[in-house]
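Chemist: Prediction below, plus the sequence it came from.
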Amino acid sequence: MPDFTLETGYGGRVAGVDEAGCGPLAGPVVAAAVVFGAGVPDDLASIIDDSKAIKPTRREAIARRLTSVPGIEIGIGAASVAEILRLNILRAAHLAMRRAVNRLPTPPSLALVDGNKAPALEVPVRTLVGGDAISLSIAAASILAKVTRDRIMVRLDLRWPGYGWARNAGYGTAAHRTAITTQGCTPHHRRDFGTVRKQLALTIAHGDSV
């Protein structure tokens, strides 16, 4: 389980930063930044973990708690599919992180970022591989980023049914890949990603509209 050791050891206002959505075939990449300005309540610290290790209903409950406890500062940022295509997924994720940090009420004195590549932020950055399993701030950010992105994909699923986005969040499940093949691509598909790129190539080869 992650803990608050790094944040306490630094002594300043530390933001945990993480993203969700680098791997899917569709949808934006979303990042969150979290500052526990007054520390972490024990009961909240005991349930925060890497978002990938938590079931969706529990992630939702933790996200609601994070947004309701006084003293917790949150910033959310995203990069669109168009920005992903223009910048590449890593740079788009870093853009989303920068937007998330910039949307905090007050700039932090340090950003702890999950991963091994530092985004260009306006504050000092420390990267942590597997940071969502080490730092409570990063783990909280991972939960908020994941929950926010999942909610976006549920809304998009209503407008573009048939791809299963409410269930697969845009990831390349077998059903999603089949839907791309049978229904084609939407404006929310990442056109330079694997299955999507192959489908576009087949569509163009057959002279169909893309």
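Modeler: Looks like it came in fine.
Chemist: can we go C-alpha only for contacts and neighbour counts from here?
Modeler: OK.
Chemist: mind listing what's buried in the lengthiest helix in the chain?
Modeler: Using DSSP state H, we find that the single longest helix of the chain is helix 136-159. By 16 or more other C-alpha atoms under 10 Å, the buried positions in helix 136-159 come out as 136-150, 152-154, 156-157.
Chemist: Put this next to the first one:
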Amino acid sequence: MKKKNSMPIDMLHFEQQLWKQGFSRVMGLDEVGRGCLAGPVVAAGVILPDDFNCAGITDSKQIPTHALRCQVAERIRKEAVFYAVKECSPQEIDTHNILQASFLAMQKCVEAADPTPDFLLVDGNRFTASLIPYECVVKGDTRSASIAAASILAKVYRDELMYSMHQLYPWYGWDTNVGYPTRTHYAGLEACGISPLHRRSFRLRTDKVLTTAPRNGYES
């Protein structure tokens, strides 16, 4: 039985509809790291030009390697009308909760833009109250070029941050899990305890606090 042919997704469909309505600074917003045990939650906001080439732009998780994501991210940074990458620390996550911290990181991206965006396309099914009109797009990183571009920039930034933090706190396997809950990560927590980069409000399976000094004398 032959498979039905599926039409390719028009990754600029949402943006084009908004441009036709007169919006000129449509910002796509996405975040990464919500499910991690350690490290910040990172958001990115991207405003694309109307002649942007969408080749290779998709959900960051569907791009197979970090090196390829870096290449695409470099093109986005060069061609975007505007982009920003912002984060909320583990301490902000513990204070506000992970959902609100994700919204806060996105809002930081919006506030960094000058002029202000006139419409927001937000990945997911909900967003915080905003004076700027917005639309939530479920699985937006596979349906909207500006959201996908934001997901790529956010993931590249956060992964590289966690790779560098692995050099300082090598016990948790952040060079491979980038802070997500894995067997290696939990084993490191059990053996060494909670680092300053861990989210205390998350289920870490231990109350032990890290007493070993970070490498290179680093202190958070």
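Modeler: Looks like it arrived, so ask away. A quick note: this is a predicted structure, and the numbers were derived from the prediction, not measured.
Chemist: Per the alignment, Arg200 of the second structure pairs with which residue of the first structure?
Modeler: Taking TM-score structural alignment, Arg200 of the second structure has Arg191 as its aligned residue in the first structure.
Chemist: burial count for its match?
Modeler: The number of residues packed near Arg191 of the first structure is 21, by other C-alpha atoms under 10 Å.
Chemist: who touches it in this structure?
Modeler: 85, 197, 200 (C-alpha atoms under 8 Å, 6 or more residues apart in numbering).
Chemist: I'd say Ile76 of the second structure and Ala149 touch.
Modeler: Yes: with contact defined as C-alpha atoms under 8 Å, Ile76 of the second structure counts as touching Ala149 (6.7 Å).
Chemist: hang on, Leu112 of the first structure in a helix?
Modeler: No: Leu112 of the first structure: not assigned to a helix; according to DSSP: H, G, I helix; E, B strand; the rest coil it is strand.
Chemist: What residue in the second structure is paired with it?
Modeler: By TM-score structural alignment, Leu112 of the first structure lines up with Leu121.
Chemist: okay, and the longest helix of the first structure goes to which residues in the second structure?
Modeler: With TM-score structural alignment as the criterion, helix 136-159 of the first structure aligns to 145-168.
Chemist: mean shift between that stretch and the first structure?
Modeler: After superposition onto the first structure, stretch 145-168 of the second structure sits on average 0.8 Å from its aligned residues (mean C-alpha distance after the TM-score superposition for the first structure).
Chemist: Give me the distance from that stretch to the chain's centre.
Modeler: Relative to its chain's centre, stretch 145-168 of the second structure lies at 7 Å (C-alpha atoms, centre = their mean, to the nearest Å).
Chemist: so how far is Glu19 of the first structure from Pro2 of the first structure?
Modeler: Computed as C-alpha to C-alpha, to the nearest Å, the Pro2 of the first structure to Glu19 of the first structure distance reads 17 Å.
Chemist: got the contact list for Gly21 of the first structure?
Modeler: Gly21 of the first structure sits next to 27-30, 146, 149 when contact means C-alpha under 8 Å, 6+ apart.
Chemist: rerun that using 7 Å as the cut-off
Modeler: Contact analysis of Gly21 of the first structure by C-alpha atoms under 7 Å, 6 or more residues apart in numbering lists 28-30.
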